[in-house]
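Visitor: Okay, structure incoming, though there's no sequence with it:
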């Protein structure tokens, strides 16, 4: 940390939001629309919707090496390139992911921390899968004794799920399943012929499960949304969508906040401490370092929303020390940094499908199918003896294998004909399983290893445990069973190493709870002992469920921001 004097900014804001991703964008939108003058801080560079998506229109032949990346070009992204065979750090997308040399972290056990530091955060690169949690999830900790009880239930969040879905646009199919509540959905994308065949087979051979198109944050209906249009089926979402077809902060929530005139967005601003006043017994603002000049500032506000992402938000709270909170802001329980969760995946099955050689599909659908959870639903039929909680599957079918067009294997007219023939159909199922909240899965700060800005680095100490390992066996076996029951060929089950962080669904570390002695946040996402500080990103999660969590982060944030605005206005009027 540099020793430059901290400059106090003369203006006092009603609220400060730290982070501009999935949660930060929603906090900014809701607070600004409620009339609060809001400073929004982003540690990374500015990214303007459309104009700052450099590869959005590029085709493979527009890149130097046809989208291939020379290994030397990603030496500074050694962690970011570990995932999905380096897909994240290809030329079309590498600019969205951090330089691991400038942004190091430490591992007691293997951990993948995938990050993007820029306005919009990972809302630009996320997978858009959008599922509600149910009371099965909110009640799980209390029923089986793992973790602490959620201080909210599905009914508390349902109207906020409604609001978020209606605003961002989520396409999909309502199913009437208690474990996967219905939503305010746009028209579903279409399954292809092989996916329809698998859906029919599962319906015929299993009475406890079904296949549906994924619920994805893509506009497919005719409802008008400012500055956004329908999904164009380009499947280049991770580059940034010039059409705004999928939800991102850049195309949606941040423009909504800006339209109010109440938002001041400040990129290149590293929030590193929330300041607590021992006399006033509340937070009074945020200390910020300019990422480029390393100057330090103090910004004052009545309310602080910590939405920097799970690990970053918890790191900020841990660094926010005072006489009252020597171990981090609001850390009376000692739970800050603990109960780190992710989903576990890299397990499932694949197969080859015959009989559809005369069929193909149009466009590049940016979505797959989904098989909702069917294990441990609270009845004897679905209960499992080997493991607690459950899992779902995501997958897809496509035509692959164009190696018959390799020039050494044919030439002339025969080659031309072969190039026009797609390869065989294949189908794959990938499981996403719930991780239990273990106190010993944690992060700590290392003040001996500092980053480029003199701030402590994060050390991860987390692993999957026996319950998840036993679940993974069932995830593989049931995927194989479904593909075999459909009569498909060359069915292969697979189960790779489960590395925490690889799902990019990190959560926990500042959990909600009913008791300040065992949790960090209350039912409104306020720090128990510092109620003018709200934490609404993944760090607030009390359990992980098995569904993709981003929709829940958004609903929780909208709910908390409206609570904060109402409380703020009441205090001004009293």
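Guide: Arrived safely. Since this is a predicted model, take the numbers as computed values, not measurements. Residues are numbered from 1 along each chain as shown.
Visitor: contacts and neighbour counts: CA atoms only from here.
Guide: Noted.
Visitor: Okay, helices next: where are they in the stretch 251-400 of the chain?
Guide: Here the stretch 251-400 of the chain has its helices, by DSSP state H, counting those that start in this stretch, at 254-259, 310-319.
Visitor: possible to save those as CSV with mean neighbour count and distance to residue 375?
Guide: Listed next are those as CSV, based on neighbours: other Cα atoms under 10 Å; distance: least, Cα to Cα, whole Å:
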stretch, mean neighbour count, distance to residue 375
helix 254-259, 20, 39
helix 310-319, 24, 28
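Visitor: The top strand by length along the chain vs helix 310-319, what angle?
Guide: In terms of residue count, the longest strand belonging to the chain (DSSP state E) is strand 6-18. Here the directions of strand 6-18 and helix 310-319 differ by 140 degrees (axes from the mean of the first three to the mean of the last three Cα atoms, to 10 degrees).
Visitor: list the helices and strands strand 6-18 packs on?
Guide: helix 22-33, strand 38-41, strand 296-306 (3 or more Cα pairs under 8 Å, 6 or more residues apart in numbering; DSSP states H and E).
Visitor: right, and the ones you listed - which one's nearest residue 196?
Guide: helix 22-33 (32.3 Å; Cα to Cα).
Visitor: Against which helices or strands is that closest one packed?
Guide: strand 6-18, strand 38-41, helix 254-259, strand 296-306, helix 550-573.
Visitor: Check which residues of the longest one are buried.
Guide: For helix 550-573, a neighbour-count test (16 or more other Cα atoms under 10 Å) marks 550-562, 564-565, 568 as buried.
Visitor: Repeat that for stretch 269-280.
Guide: 269-276.
Visitor: could I get the residues you listed as CSV with distance to residue 372?
Guide: Conversion of the buried residues of stretch 269-280 to CSV gives the following (distance: Cα to Cα, whole Å):
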residue, distance to residue 372
269, 40
270, 39
271, 39
272, 39
273, 41
274, 40
275, 43
276, 44
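Visitor: Put this next to the previous one:
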């Protein structure tokens, strides 16, 4: 987005035309919240039973706009560090969809420049009521999931003896009970969305800049909506799709 803004016609001769000033507007991330839990005494997980390379799984709640990333017994600290050595420790992390809001944006900070004298990017973003409502929904579902397994959600300091690092960990976004700020999960999306209407989008359906058809934008900024799923594989697929379409037009 910074490159597009620096290349716009208000900064350079014959630059990119952005007639509706849409570049940078509607920045999104995924709103997330995490909880740890303990299950009653469990036998150690047998080797080779991981559900994926990361030995974790997803519980989709697509109709409600979020999914729960979960894992049990993925980490096994020494018994001395566990308050209940027999308990199976797990985590749930909710990923929630964020709607594009023009107030969440990237613009150029003309009061600050980089080493080459170019304005740096300024990011303005905050969670709204919709995101807080979704967080409450995710927390409620986490309670349901853990209770169904006979477990109990607990703060991390009630599960482990953390000694000297406890104050630091509980104050961090990962160990806190609070909702991490935008950008924490580095799933930044939006700001140059795809669409058929040039008055409401920056790119067409093939990732071409509406007013400069030989410019393709295929990173996370092209997303019109965030979804709740992790964006990497979709971004790779969009890039391949856009490049194959460009080749076919030659």
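Guide: Nice, thanks for sending it over. Because the structure is predicted, anything quoted here is derived from the model rather than measured.
Visitor: Throw the helices and strands packed on helix 22-33 of the first structure into CSV and include distance to residue 425 of the first structure, thanks.
Guide: Shown next, in CSV, are those (distance: least, Cα to Cα, whole Å):
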stretch, distance to residue 425 of the first structure
strand 6-18, 46
strand 38-41, 47
helix 254-259, 41
strand 296-306, 46
helix 550-573, 32
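Visitor: closest one to residue 367 of the first structure among the ones you listed?
Guide: Closest among those, once you apply Cα to Cα, is helix 550-573, at 15.8 Å.
Visitor: any idea of the angle that closest one forms with strand 6-18?
Guide: Using the same axes, to 10 degrees: helix 550-573 of the first structure against strand 6-18 is 120 degrees.
Visitor: if I look at residue 114 of the second structure, how far off is residue 224 of the second structure?
Guide: Look at residue 114 of the second structure and residue 224 of the second structure: by Cα to Cα, to the nearest Å, they are 29 Å apart.
Visitor: same thing with residue 68 of the second structure?
Guide: Distance from residue 68 of the second structure to residue 224 of the second structure, by Cα to Cα: 22 Å.
Visitor: Quick one: map residue 227 of the second structure onto the first structure.
Guide: Correspondence of residue 227 of the second structure to the first structure, assessed by TM-score structural alignment: residue 545.
Visitor: Over to its match. Which of the three states is it?
Guide: With DSSP: H, G, I helix; E, B strand; the rest coil as the basis, residue 545 of the first structure sits in coil.
Visitor: so it makes contact with residue 137?
Guide: Yes - look at residue 545 of the first structure against residue 137 with Cα atoms under 8 Å: they come within range, at 5.6 Å.
Visitor: that older thread, could you dump the helices of the stretch 251-400 of the first structure to a markdown table with distance to residue 343 of the first structure?
Guide: Formatted as a markdown table, the helices of the stretch 251-400 of the first structure follow (distance: least, Cα to Cα, whole Å):
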| stretch | distance to residue 343 of the first structure |
| --- | --- |
| helix 254-259 | 28 |
| helix 310-319 | 14 |
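Visitor: what number of residues lie near the residue nearest to residue 345 of the first structure when sequence neighbours are not counted?
Guide: Spatial nearest neighbour of residue 345 of the first structure, chain neighbours left out: residue 432 (5.0 Å); criterion: Cα to Cα, 6 or more residues apart in numbering. Using other Cα atoms under 10 Å, residue 432 of the first structure has 26 other residues around it.
Visitor: now whichever strand or helix holds residue 432 of the first structure: which residue numbers in the second structure?
Guide: If you go by DSSP states H and E, residue 432 of the first structure is part of strand 425-433. The alignment of strand 425-433 of the first structure onto the second structure (TM-score structural alignment) covers residues 88-96.
Visitor: Relative to the first structure, what is the average displacement of that stretch?
Guide: When the first structure is superposed, stretch 88-96 of the second structure averages 0.8 Å from its matched positions, counting by mean Cα distance after the TM-score superposition for the first structure.
Visitor: just the strands in the second structure please.
Guide: Under DSSP E, the second structure gives strands at 25-28, 31-39, 57-61, 66-72, 88-96, 105-113, 119-124, 152-154, 189-191, 208-209, 212-216.
Visitor: and the second one, what does it pack onto?
Guide: Packed against strand 31-39 of the second structure, as judged by 3+ Cα pairs under 8 Å, 6+ apart, are the following elements: strand 88-96, helix 129-148, strand 152-154.
Visitor: go with 7 Å
Guide: strand 88-96, strand 152-154 (3 or more Cα pairs under 7 Å, 6 or more residues apart in numbering; DSSP states H and E).
Visitor: Nearest approach to residue 7 of the second structure belongs to which of those strands?
Guide: The nearest among those, by Cα to Cα, is strand 88-96 at 32.6 Å.
Visitor: what residues does that closest one touch?
Guide: 30-42, 65-73, 134, 138, 142, 228 (Cα atoms under 7 Å, 6 or more residues apart in numbering).
Visitor: now do 8 Å
Guide: Applying Cα atoms under 8 Å, 6 or more residues apart in numbering, the contact partners of strand 88-96 of the second structure are 30-42, 65-75, 131, 134-135, 138, 142, 159, 227-229.
Visitor: quick one: what's aligned to residue 192 of the second structure in the first structure?
Guide: Under TM-score structural alignment, residue 192 of the second structure pairs with residue 510 in the first structure.
Visitor: Many thanks, I have nothing further to ask.
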